[in-house]
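Trainee: Need the 3D shape of this:
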Amino acid sequence: MRTDGHDLRHHGDAEVRDDGSALVDLAVNVRADTPPHWLREHIAASLTGLAAYPDGRAARAAVAARHGLPVERVLLTAGVAEAFVLLARAPKVRRPVVVHPQFTEPEAALRDAGHSVDRVVLRAGDGFRLDPAAVPEDADLVVIGNPTNPTSVLHPAETIARLARTGRTLVVDEAFMDAVPGEREALAGRTDVPGLVVLRSLTKTWGLAGLRIGYVLGDPETVAALERAQPLWPVSTPALAAAEACVSPRALAEAAHAAHRVATDRAHLVAGLEEFASDGVRVAGPAEGPFVLVRLPRAVAVRRHLRDLGFAVRRGDTFPGLDEEWLRLAVRDRSTVNSFLQALDRAMALAHR
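Mentor: The predicted model follows:
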């Protein structure tokens, strides 16, 4: 799906799909070396129950308890992508607005459902920061990511809450919030913001993109409407087992530790990128997610040379509000980052010949 030259259905996995085995993956925002062994074993144990239809009650209750909510405010989905489709099809929407640059699937789902979508495009010169006044007052569905993919901007929770209106559904994609130490600025669990719908993914931190599991948090009426739009048994038994495990105290402690490690590794990556400032490299920031957005001259050629040197990075020009000078880099461990920075140095030299 292309609109205004942006391929809304291009995702990071396309950068590594064909020859990914030969490339170091900095294009996909799934935490490396996941899922952990204990989680793989837990999911594998659920396979003995495949003869029965999936029963999501225990997983739904576990997610509700994790956020201090009644189960009527929780809906399990086959990843956040399914939630975007449900939101595009279930509510009566007259004027949807998507805040960009951000994950493009919400707009793609809305357009697939026949909606005309308005965009609020945040500017690099403003640090990709949200100005609530930029969102049209009559928008009855507003979608924003926090922290935002691909900018890695973490918007203040109260700034986002200012978007709430009577009669408006405010959708906040918090797919990467558990990668933020302390989950500061999270809106998940809030019941005081009218029309708030929070989306959470369990595929990024836990390496479960192939399993498809996420959830919706919202008022009971909205959750019930979205649930009616789902097919029967939309979440598989292994995915339900994963959901229950990933909100357990053990998992939450591990995720919190991983978030601090990602913050340390990100600081190392940003410091290394800033060494290229004299060559025109600019890091959008401050970055708060498990990825960083960078702008650099001749990025198309640099990305091509990086592939030749064994590294896959995410092109930025498929995101509305960005052009071909932008690249998104997933945060990896210090050793991988050091190798990447050496390759970047070489790639930039080759691109400027």
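
Trainee: From now on I want contacts and neighbour counts done on CA atoms only, so please keep to that.
Mentor: Noted.

Trainee: Any figure for the gap between the most centrally placed residue in the chain and residue 2?
Mentor: Residue closest to the average C-alpha location in the chain (Cα atoms, centre = their mean): residue 175, at 4.4 Å. Using Cα to Cα, to the nearest Å, residue 175 is found at 24 Å from residue 2.

Trainee: got it, and residue 149?
Mentor: 19 Å.

Trainee: Just give me the neighbour total for the nearest residue to residue 46 once chain neighbours are set aside.
Mentor: In this structure, residue 46 finds its nearest non-sequential neighbour in residue 238, 5.7 Å apart by Cα to Cα, 6 or more residues apart in numbering. Residue 238 has 21 neighbours, counted by other Cα atoms under 10 Å.

Trainee: show me where this protein has strands.
Mentor: Taking DSSP state E as the criterion, the chain carries its strands at 2-3, 6-7, 24-26, 74-77, 96-100, 118-121, 141-145, 169-173, 196-201, 214-217, 282-283, 291-295, 311-315, 326-330.

Trainee: Which elements pack onto the third one?
Mentor: Going back to what we said before, that points to strand 24-26. strand 311-315 (3 or more Cα pairs under 8 Å, 6 or more residues apart in numbering; DSSP states H and E).

Trainee: and for comparison, fold this next one:
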Amino acid sequence: MLRRISAAVGSFLVDETERLRHHGDVDVTAGMLDFAVNVAGLTPPEWLRRRLANTLTTLGRYPSAAHDLDAREAVAARHGRIADEVLLLAGGAEGFAMLPRLAPTSAALIHPSFTEPDLALREAGIPVTQVILAPPYRLDTAAVPDDADLVVLGNPTNPTSVLHPVESILGLRRPGRIVVVDEAFADAVPGEPETLSSFALPDVLVLRSLTKTWSLAGLRCGYLLGPPDLLDRLRVGRAHWPLGTLQIEAIAACSEPGAVAEAAERADRITIDREVMVAMLLDAGFDVALPANAPFLLLRVGDGELMRKHLRENGIAVRRGDTFPGLGPDHLRVAVRGRHEVDRLITAMKEVG
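Mentor: Down below sits the predicted model:
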């Protein structure tokens, strides 16, 4: 299904803008059992905390070009690229905010998916077509309008947990078109089998976030991978010193071989926890979107608003689904958690039915 939206400034409703701007963190308050946010936890690993603490003594100096280059080289080595193909970001959201600088004439957003790029493009006055995928949410390249010169999709996709094959994504390429792949959760998939991060293509940009796996949501760390000419276009108008020293150091640290190996171990644990969680939800009679490959699951319940209200009253936060284009109020996204937390979630959900 296609949904073409005029993006002239002021042409879309405030409530729709608010839905696109909604993120799971606003549904969580201190002390709640958090299934709404996909960050691995509240605290980065001890070795990363120590490394960042050791960097505090340098904060009297401005971030340096040499430090930025060191971090870009670490990222490049991690993905088999060169440093000129890396652009460091203050979180993945900054990368989406840059997309209007590519000056597309017509953008296609594959939904249901993360809404920040949709909002950024529309607020910049760029016409947007929402390509709505039906369950099981597999990519249909033929559904993308031929005139779209910018296509954005997630892999694995938030909130559906779908992992699209590389071949399908490459099938989106057309002369004059740029394809942007949001791989914010790719490092949570064992072996990263469908990543495009190592593909040096002239028309493909890959966005990565480090905030989820490494519990760095408050620090805002990420990067873009792509051809230098496209990255140069994205830099235009960017503030001087766009990242602080701690952000640059965190990106470098999380890209080194030891950290990559640790992330792979975490991905294996997430897979095990997800399989257990899926089995528990299915045994309890709940509808789970499958197959699932990310650190979250998409559920469909009988009365989503009532369910969210009941869970909140019981100290449990889940992510509402109706702010994602193509989903409705009976959809919920839940982060993958351990058996004890899932048992508490299911017990509360069964009280609603």
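
Trainee: Would you give the TM-score for this superposition?
Mentor: The TM-score (TM-score structural alignment, normalised by the length of the first structure) is 0.93; 338 aligned residues with a Cα RMSD of 1.3 Å.

Trainee: circling back to that earlier point, tell me which of residue 149 and residue 2 of the first structure has more neighbours.
Mentor: residue 149 (27 against 11).

Trainee: Show me what that one aligns to in the second structure.
Mentor: Counting by TM-score structural alignment, residue 149 of the first structure corresponds to residue 158 in the second structure.

Trainee: how many other residues sit next to the closest residue to that match other than its chain neighbours?
Mentor: Distances taken as Cα to Cα, 6+ apart place residue 113 nearest to residue 158 of the second structure, at 5.2 Å, with adjacent residues excluded. Residues within reach of residue 113 of the second structure, counting by other Cα under 10 Å, total 27.

Trainee: likewise residue 289 of the second structure?
Mentor: 18.

Trainee: repeat for residue 231 of the first structure
Mentor: Neighbour number of residue 231 of the first structure under other Cα under 10 Å is 8.

Trainee: next one: residue 112 of the second structure
Mentor: 26.

Trainee: what's the answer for the one 4 residues further on, then?
Mentor: Taking other Cα under 10 Å as the neighbour definition, residue 116 of the second structure ends up with a count of 19.

Trainee: what does residue 220 of the second structure align to in the first structure?
Mentor: Using TM-score structural alignment, residue 220 of the second structure pairs with residue 212 in the first structure.

Trainee: Give the equivalent position in the first structure for residue 322 of the second structure.
Mentor: Aligned counterpart of residue 322 of the second structure in the first structure: residue 317 (TM-score structural alignment).

Trainee: Identify the residues contacting the aligned residue in the first structure for the residue nearest to residue 158 of the second structure.
Mentor: When the first structure is aligned by TM-score structural alignment, residue 113 of the second structure is paired with residue 102. By Cα atoms under 8 Å, 6 or more residues apart in numbering, the contact set of residue 102 of the first structure is 144-145, 148-151, 319-320.

Trainee: try 7 Å this time
Mentor: 145, 148-150, 319 (Cα atoms under 7 Å, 6 or more residues apart in numbering).

Trainee: now for residue 90 of the second structure: what does it line up with in the first structure?
Mentor: Here residue 90 of the second structure is matched to residue 78 in the first structure, going by TM-score structural alignment.

Trainee: I meant residue 338 of the second structure, not that one.
Mentor: In the first structure, residue 338 of the second structure lines up with residue 333, judged by TM-score structural alignment.

Trainee: gap between that match and residue 84 of the first structure?
Mentor: 31 Å.

Trainee: which of these two has more neighbours?
Mentor: Legend: neighbour count by other Cα under 10 Å for residue 333 of the first structure and residue 84, higher for residue 84 (22 against 15).

Trainee: so where's the longest helix in the second structure?
Mentor: helix 257-283 (DSSP state H).

Trainee: What range does that helix cover in the first structure?
Mentor: By TM-score structural alignment, helix 257-283 of the second structure lines up with residues 249-275 in the first structure.

Trainee: And residue 239 of the second structure, what's its match in the first structure?
Mentor: By TM-score structural alignment, residue 239 of the second structure lines up with residue 231.

Trainee: Now which residue in the second structure aligns to residue 35 of the first structure?
Mentor: So, by TM-score structural alignment, residue 35 of the first structure is matched to residue 44.
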